[in-house]
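Asker: From the sequence below, what's the structure:
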Amino acid sequence: MPKTARTRRAAAASKAAARARHLPPRPAAPLPGVRIEPAQPGDADAYFPLLLTAISRRSEADLPAPPEMLAAPPERLTHGQALCLVARDTTTGQVVGALAAGAATWIDENPLTDPATMRGFLLAGLMKYRIAGIHAVAVAPTHHHRGVGRALITAAEQYLRQAGFRLATLLHDPVLTGFYARLGYLSTPLLISFTPGGLFGEDHVGYLTAVKPLEPGVELVTVPQAPAPIASGVFPGCTVPAGSWFEDGHLVTP
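Answerer: As a prediction, the model looks like this:
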């Protein structure tokens, strides 16, 4: 049956939307007058209020680190197990941007990672080693639209990659989908990860999860009948085989 003009327009729009979701990341250009670096203890009075502007729609309980965290020595990340970065104005020394990241905090909110069971405890530990969460990123109004947020996220990805994380995630308002697409993220209402414990699904009402592979071999795979792309290759032995399909909440392999 020949396609009508409306059908052709709908198909073209669908393809355009798919391309927008998979835009290649733009390289981070040098920022004149701004330096990205680990936060210092003396930055606390500027760093934490900036972060709170980014998470005010959720809860202050989501603040990823108490002020004393900025005095923690480097371990896996810049501040113990946390990644705390600032964008600093090189002329004034003021903090004009802030980012906090680390292991994805939503991992502990799923029944599959209940620490009361050995299976849940072990799965949570493995996922926290492989899946990162960028908890909050914020830029001072004086430095909006200057690429500061992009530079903070790009720097965070480098730190996370070096620390062994293979997948980056970030919760955001739907209106920011285009911004994260330009950084190479796919935004989805439901994140499904193929883990040693099976499929692990996580959603957040009112928010989207932006997802980006950090290493070769990690990809977001579209599987027939699955309600969302599946993160494949994040864990050893957990690559979605070609020809797989989704049925009754499970991945069925050929």
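Asker: CA only for contacts and neighbour counts going forward, please
Answerer: Noted.
Asker: Okay, helices next: where are they in the protein?
Answerer: Listed in chain order, the helices of the chain (DSSP state H) span 5-21, 44-55, 118-130, 148-162, 177-181.
Asker: of all those helices, which lies closest to H204?
Answerer: helix 44-55 (14.0 Å; C-alpha to C-alpha).
Asker: Any chance you could list what contacts the closest one?
Answerer: For helix 44-55, contacts defined as C-alpha atoms under 8 Å, 6 or more residues apart in numbering pick out 39, 60, 62-63, 67, 70, 86, 95, 97-100, 136-140.
Asker: Among those residues, which are located in strands?
Answerer: Secondary structure assignment by DSSP state E places V86, V95, G97, A98, L99, A100, A136, V137, A138, V139 of the contacts of helix 44-55 in strands.
Asker: ok, back up a step: and the helices of the chain: which comes nearest R35?
Answerer: Among these, helix 148-162 comes nearest to R35, with 9.2 Å by C-alpha to C-alpha.
Asker: ok, residues contacting that closest one?
Answerer: Contacts of helix 148-162 (C-alpha under 8 Å, 6+ apart): 28-29, 31, 34, 36, 77, 83, 85-87, 97-99, 101-102, 132, 137-139, 168, 183, 214-215.
Asker: and if we set it to 7 Å?
Answerer: A28, I36, G97, L99, V137, A138, V139, L214 (C-alpha atoms under 7 Å, 6 or more residues apart in numbering).
Asker: out of the residues you listed, which are buried?
Answerer: Neighbour-count burial (16 or more other C-alpha atoms under 10 Å) applied to those gives I36, G97, L99, V137, A138, V139, L214.
Asker: I'd like the structure of this one too, to check against the first:
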Amino acid sequence: MSSTRHQPAPTHPDGPGPSGRHVDTVSITQLQPADHAAFLALLDLADEEGVPEEVEDLLTLPPLGQPFTHGPALCLTAHTPRTASPVGAVFATLSDWAFQQPMNPILAYLITTTILYTNALAVAPDHRHKGIARTLLTEVETRARDTGYRLATLHHAPELTDFYASLGYTSARQVLAVFPSGVRAMPPSSYLTAVKPLDPDVRVHTVPGAPAPVVTGLLPDCDLPAHMS
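Answerer: Sure, this is the predicted structure:
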């Protein structure tokens, strides 16, 4: 089973500290074998149902090219100088949503190479409100942008909307995207969907009369349709 097919977990950020500064120096590194158990325990904080078994299987795989660290997944941890185990974790993967749509498989593959989905983001309770989640997510976005991804997306609980807005995300119950095959809704969730452009050609539009924000520019010539302009 693909690691991106389970019900997405809402991300569980820490938010910035009261001053907006990091309290501790945080180092972000690729997940190491010695930290696998701690990484999975942190991800459990972001998913009440627990980490799916296929995530553990992914941790044994070599990376499927950049930006991935384990198979088709990007697994990063946050450490502080005073902690031996990671205090934060993020798990991001390819979005296989396009392959579940009635479209040409080649087009679906191209779409998959433009969107990176953050499945889970978590910080240990004793280390929240120090900007660690912000630092982890920024690192994911940087690695995705540097390797050609054009859109970052995730799901989150409604009460975290302001946090993700401060990081440049647009959140809604539903998000639409323009593709050569037409305008399609991105994956539904019981949480809010948040999107953030990683490329200057990608834009998120609020269109009067449209049921949801509309993402354009993921692929060439995928602009707003005439009836939405």
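Asker: Post the TM-score for the overlay when you can.
Answerer: For this chain pair, the superposition-based TM-score is 0.82 by TM-score structural alignment, normalised by the length of the second structure; 209 aligned residues with a C-alpha RMSD of 2.3 Å.
Asker: coming back round to it: Throw the ones in strands among the contacts of helix 44-55 of the first structure into a markdown table and include distance to P174 of the first structure, thanks.
Answerer: Converted to a markdown table, those look like this (distance: C-alpha to C-alpha, whole Å):
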| residue | distance to P174 of the first structure |
| --- | --- |
| V86 | 25 |
| V95 | 27 |
| G97 | 22 |
| A98 | 21 |
| L99 | 20 |
| A100 | 20 |
| A136 | 15 |
| V137 | 16 |
| A138 | 17 |
| V139 | 19 |
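Asker: For stretch 123-137 of the second structure, buried residues please.
Answerer: 123-124, 127-137.
Asker: ignore the last one, stretch 170-182 of the second structure
Answerer: For stretch 170-182 of the second structure, using 16+ other C-alpha under 10 Å, the buried residues are T170, S171, A172, R173, Q174, V175, L176, A177, V178, F179.
Asker: mind checking what the first one lines up with in the first structure?
Answerer: What that stands for is T170 of the second structure. In the first structure, T170 of the second structure lines up with L186, judged by TM-score structural alignment.
Asker: what sits against its match?
Answerer: Counting by C-alpha under 7 Å, 6+ apart, L186 of the first structure makes contact with R21, H22, A210, V211, K212.
Asker: Among these, name the ones in strands.
Answerer: Members of these lying in strands (criterion: DSSP E): A210, V211, K212.
Asker: quick revisit: shared with the second structure, which of the contacts of L186 of the first structure?
Answerer: Among the contacts of L186 of the first structure, the contacts conserved in the second structure (both residues aligned by TM-score structural alignment, their matches' C-alpha atoms under 7 Å) are A210, V211, K212.
Asker: And the residues you listed, which is closest to V223 of the first structure?
Answerer: Taking C-alpha to C-alpha as the measure, V223 of the first structure lies nearest V211 of these, at 16.6 Å.
Asker: Now the closest one. Nearest residue, chain neighbours left out?
Answerer: Spatially, and ignoring its direct neighbours in sequence, V211 of the first structure is nearest to T169 (4.6 Å; C-alpha to C-alpha, 6 or more residues apart in numbering).
Asker: Number of residues surrounding the equivalent of that neighbour over in the second structure?
Answerer: Aligned counterpart of T169 of the first structure in the second structure: T153 (TM-score structural alignment). For T153 of the second structure, the count of nearby residues is 21 (other C-alpha atoms under 10 Å).
Asker: Touching, T153 of the second structure and A194? I think so.
Answerer: Yes. Using C-alpha atoms under 7 Å, T153 of the second structure is in contact with A194, at 5.5 Å.
Asker: Just give me the residue right at the centre of the second structure.
Answerer: Nearest to the geometric centre of the second structure sits T118, at 2.2 Å (C-alpha atoms, centre = their mean).
Asker: Map that residue across to the first structure for me.
Answerer: In the first structure, T118 of the second structure lands on I134 (TM-score structural alignment).
Asker: Report the contact partners of the nearest residue to its match once chain neighbours are set aside.
Answerer: In space, and not counting its chain neighbours, I134 of the first structure is closest to A101: 4.2 Å by C-alpha to C-alpha, 6+ apart. By C-alpha under 7 Å, 6+ apart, A101 of the first structure lies in contact with A82, L83, C84, G133, I134, H135.
Asker: Check the residues you listed and tell me the two furthest apart.
Answerer: C84 and G133 (12.3 Å).
Asker: Can you tell me how far the alignment partner in the second structure of A226 of the first structure is from P187 of the second structure?
Answerer: Here A226 of the first structure is matched to A210 in the second structure, going by TM-score structural alignment. In this view, A210 of the second structure and P187 of the second structure are 17 Å apart by C-alpha to C-alpha, to the nearest Å.
Asker: the more surrounded of those two?
Answerer: Just comparing A210 of the second structure and P187: by other C-alpha under 10 Å the higher neighbour count belongs to P187, 17 against 11.
Asker: how close does that one sit to C75 of the second structure?
Answerer: From P187 of the second structure to C75 of the second structure the distance is 22 Å (C-alpha to C-alpha).
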